[in-house]
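*Asks:* sequence-free structure coming up:
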């Protein structure tokens, strides 16, 4: 069904298993605990309950926003012309329906499932950029769209638009004038817009809502994965999802957007990555990015000999830690540290004060103190530092990995 073959299922299941293994077996070290990546990451399949809950919240928030603004809904189904459909539905004399090969189908990259999906998304942009929609103030128009497959796998799109009542007829005309075939349709008599659009969204997520196990996934989920198609898109009515997710839902989407637009919430963006690094309001900090070191990568499924390769890596890291911190520190977690010269002043001072000065290699200690001096950070403890080398014996030098000068 939906153009998914058994080979597709095997390939996609293997891909999902590898993703899940990676997310479960790699960790962030936070407050003395190893927390797997899977705790933070969610998508339509990974942590699907969180994904669906957020999806429901976004749709509900948009509907609440439209009601407060006095906007009216328009629902449209946008379908592709016959040349995009590999098969078509016919009705037999017995009354049964059957899928048969469509002679008008064009079998090339320009008419693939993904290309059809892109064409429908371009159609939505064309509608929203039309003269009738551009006459509406930006805050008075918003939309939700969701894509789903026909039985033969061809994509179609459901669009829910909210506009002021006085623009309703013009906007309906703008949508109808862009229909690609006769199966597309428009409705305006909708009593509960949220339930209406969620009916279409949830039917593509039923297998994930009921029992999101790998063996229970249906062809419709594999269709989204195979063709890299988004379940759901919406207008930029609210603050970006990246900011909303950083606050873990502590502030509602509507309230967060209003406060952000009024300048009551400030977001500091990293100029290089374009990602948020700090969020605060008039009362103080709401969120700040913390540079958390990664725990060693355990992805044994990528190795030929799982046990030997894994143990070899562990021994290499332990030997490195022994050389750097001394042999009494084998309880130190296997962390990928930031290079010393790239640490911030705060990180560098913290790192320096946590060094084991009784057992550390003095060459490494001298290197750290030189960087501190270059940054005018005078925070030395003066305990067994390079300043006290005259008090060390030859055995002390050998123990700490330094060459003894015969002179």
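*Replies:* The structure has been received and is ready for your questions. None of these values were measured; they are calculated from a predicted model.

*Asks:* hey, let's count contacts and neighbours off CA atoms from now on
*Replies:* Noted.

*Asks:* now residue 201, nearest residue through space, not along the chain?
*Replies:* Leaving aside its chain neighbours, residue 201 sits nearest to residue 146 (6.5 Å; criterion: C-alpha to C-alpha, 6 or more residues apart in numbering).

*Asks:* Can you classify the one you found as helix, strand or coil?
*Replies:* Following DSSP: H, G, I helix; E, B strand; the rest coil, residue 146 is assigned to strand.

*Asks:* Please report the number of neighbouring residues for it.
*Replies:* Neighbours of residue 146 under the rule other C-alpha atoms under 10 Å: 22.

*Asks:* okay but it is in contact with residue 158, surely?
*Replies:* Yes - with contacts defined as C-alpha atoms under 8 Å, residue 146 counts as touching residue 158 at a distance of 5.3 Å.

*Asks:* which ones are touching residue 131?
*Replies:* Not one residue lies near residue 131 by C-alpha atoms under 8 Å, 6 or more residues apart in numbering.

*Asks:* and the helix or strand that contains residue 266, what other elements does it pack with?
*Replies:* Assessed by DSSP states H and E, residue 266 sits inside strand 265-269. For strand 265-269, the contact count by 3 or more C-alpha pairs under 8 Å, 6 or more residues apart in numbering; DSSP states H and E identifies helix 253-261, strand 276-281 as packing neighbours.

*Asks:* Helix 253-261 and that one, what's the angle between them?
*Replies:* Per axes from the mean of the first three to the mean of the last three C-alpha atoms, to 10 degrees, the angle that strand 265-269 makes with helix 253-261 is 80 degrees.

*Asks:* got another, please set it beside the one above:
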């Protein structure tokens, strides 16, 4: 089995992380109609419900291909590798071009070597300065600098040069489509396969730009791809394990898990996956994006949490965010009702033409006691929040005040900012009948943590436990 540069320690750490995650998802969940449903039943990733996860990836790839075919875009397959100093090992062909062995790369920037400094032998060390009678300046970080995670970031920086090149920026935004996969070499160094769709009249210019920015052996371009989706999915499926028969997790999956590297990225051609996943297959990805731009589907998002509150179409509600507890449920009804009422009757207008890559947002004005709700499409934001005023401390008659929004206020000190004695007096003077119980529990927990109250730390919503443990 290939180890992809993983040591036994790294492999054990990745397995420990994997098993803890699986154990947590199976032991924790939600209760529906009196029945416990673990998180593992509806969470999908590369090792949990992998069949659903792979099906979604195939759906995204096919929708990208359909969109490219609809707009008469041609496909280019591009492979990008890193320079030789990022590779711990290299191939040696002693007999033929097909028969090779892996040997250590002497040019690897993070290779293990011993440096002798003032009769001391140091490993993985670069001497930056060594002057007699002065303590030498040493650098012990080269091997961390050339880790697979940093190598993946370097690949993204290299691709950013192409995204900023005129050959790519000259393509209209709604015609820029790509799907890229990150895959490791045998030594653990990542490389990228990209399926790029470009207009016919821009194809030659894009090829010249790729050859200019990434000359061989860094870059490789293939133009005669008969079945782009099949060719791309070959690389995607190589990065997944077949866990249908309880097979062992491979080192390839552990490589992605340990280094925290994403398998693939796509262009922002369609709506956000958060919106698509909430609808559970009511629309396919391409159809949902087109319906959204035709204003047949509307999405409401809370600006404070950025959570989707409501998705609706011309026939009714498609998705509503379910509250967690009764307090949230009542607050949720008030907020959502105010949003829909103001949106329908305050005469808001939506622009008729919106670019596919843009994101438009509207602020619905509610009363001062309700938070604002933002209608959001899920694309890249072009809305900029106004800069908030910064409170300025001032002194009036030898007393400290705060000048904020054109007025002077007495500064309020929060419980966690108070000293021990001040916090204790503040807690004793709290009126439990009028104060918010969560604020009371929060202040009480601060005293418990500081050791001034002999009690247990309670959850903020544990009102019943509070009345059982306190005497009023």
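*Replies:* The structure has been received and is ready for your questions. Predicted model, so just to flag it, every value in this text is computed and none were measured.

*Asks:* quick one: TM-score?
*Replies:* Overlay of the two chains. TM-score (TM-score structural alignment, normalised by the length of the first structure): 0.70; 306 aligned residues with a C-alpha RMSD of 2.5 Å.

*Asks:* Skipping its backbone neighbours, what lies nearest the counterpart of residue 259 of the second structure in the first structure in space?
*Replies:* Under the alignment (TM-score structural alignment), residue 259 of the second structure pairs with residue 227 of the first structure. What sits nearest to residue 227 of the first structure in space, not counting adjacent residues and going by C-alpha to C-alpha, 6+ apart, is residue 114, at 5.8 Å.

*Asks:* if we can go back for a sec, and the strand holding residue 266 of the first structure, how far from the second structure on average?
*Replies:* Overlaying the second structure shows strand 265-269 of the first structure at a mean distance of 0.6 Å from the equivalent residues (mean C-alpha distance after the TM-score superposition for the first structure).

*Asks:* What of stretch 12-19 of the first structure?
*Replies:* When the second structure is superposed, stretch 12-19 of the first structure averages 1.3 Å from its matched positions, counting by mean C-alpha distance after the TM-score superposition for the first structure.

*Asks:* Which residue range of the second structure does that stretch align onto?
*Replies:* With TM-score structural alignment as the criterion, stretch 12-19 of the first structure aligns to 14-21.

*Asks:* got it, and stretch 40-47 of the first structure?
*Replies:* Counting by TM-score structural alignment, stretch 40-47 of the first structure sits on residues 42-49 of the second structure.

*Asks:* same thing with stretch 157-165 of the first structure?
*Replies:* Counting by TM-score structural alignment, stretch 157-165 of the first structure corresponds to 192-200 in the second structure.

*Asks:* got the contact list for the matching stretch?
*Replies:* With C-alpha under 8 Å, 6+ apart as the criterion, stretch 192-200 of the second structure contacts 68, 72-81, 155, 171, 175-183, 228, 232, 235.

*Asks:* would you list every one of the helices in the second structure?
*Replies:* All helices of the second structure, identified by DSSP state H, fall at 8-27, 50-70, 142-145, 148-163, 166-169, 203-213, 228-238, 251-259, 273-278, 285-293, 326-345, 420-428, 437-450, 463-469.

*Asks:* how much does the fifth one stray from the first structure?
*Replies:* The reference is to helix 166-169 of the second structure. Looks like 1.1 Å for helix 166-169 of the second structure (mean C-alpha distance after the TM-score superposition for the first structure).

*Asks:* so that helix matches what in the first structure?
*Replies:* Taking TM-score structural alignment, helix 166-169 of the second structure hits residues 131-134 over in the first structure.

*Asks:* Buried residues, that stretch. List them.
*Replies:* Buried positions in stretch 131-134 of the first structure, judged by neighbour count with 16 or more other C-alpha atoms under 10 Å: 132, 133.

*Asks:* how far is it from where the chain is centred?
*Replies:* 33 Å (C-alpha atoms, centre = their mean, to the nearest Å).

*Asks:* Tell me the spacing between residue 44 of the second structure and residue 52 of the second structure.
*Replies:* Separation of residue 44 of the second structure from residue 52 of the second structure (C-alpha to C-alpha, to the nearest Å): 7 Å.

*Asks:* ugh, wrong one, I meant residue 251 of the second structure
*Replies:* 22 Å.

*Asks:* now swap in residue 439 of the second structure and tell me
*Replies:* Counting by C-alpha to C-alpha - residue 439 of the second structure and residue 52 of the second structure are separated by 43 Å.

*Asks:* can you list contacts of stretch 76-89 of the first structure?
*Replies:* 97-102, 104-107, 111-113, 116, 120, 152-160, 175, 179-181, 183-187.

*Asks:* quick one: contacts for the most centrally placed residue in the second structure?
*Replies:* Central residue of the second structure (C-alpha atoms, centre = their mean): residue 262, 9.5 Å from the mean position. Contacts for residue 262 of the second structure (C-alpha under 8 Å, 6+ apart) come out as 182, 256.

*Asks:* Quick one: neighbours of the residue nearest to residue 227 of the first structure, just the number.
*Replies:* Count around residue 114 of the first structure with other C-alpha under 10 Å applied: 18.

*Asks:* Counterpart of it over in the second structure?
*Replies:* That one, residue 114 of the first structure, aligns with residue 149 by TM-score structural alignment.

*Asks:* I'd guessed its match sits against residue 260; true?
*Replies:* Yes - here residue 149 of the second structure reaches residue 260: they are 7.0 Å apart, a contact under C-alpha under 8 Å.

*Asks:* Contacts only, for residue 270 of the first structure.
*Replies:* Here residue 270 of the first structure is in contact with 276, 277 (C-alpha under 8 Å, 6+ apart).

*Asks:* separation between the equivalent of it over in the second structure and residue 321 of the second structure?
*Replies:* By TM-score structural alignment, residue 270 of the first structure lines up with residue 302 in the second structure. Going from residue 302 of the second structure to residue 321 of the second structure by C-alpha to C-alpha gives 11 Å.

*Asks:* list residues touching both of the two?
*Replies:* With C-alpha under 8 Å, 6+ apart as the test, residue 302 of the second structure and residue 321 both reach 308, 309.

*Asks:* measure the residue nearest to residue 227 of the first structure to residue 9 of the first structure for me?
*Replies:* In terms of C-alpha to C-alpha, residue 114 of the first structure sits 18 Å off from residue 9 of the first structure.

*Asks:* ditto for residue 177 of the first structure
*Replies:* 39 Å.

*Asks:* what do you get for residue 237 of the first structure?
*Replies:* 37 Å.

*Asks:* One more: residue 373 of the first structure?
*Replies:* Taking C-alpha to C-alpha, one finds residue 373 of the first structure at 59 Å from residue 9 of the first structure.

*Asks:* Between the two, which is the more surrounded one?
*Replies:* residue 9 (17 against 13).
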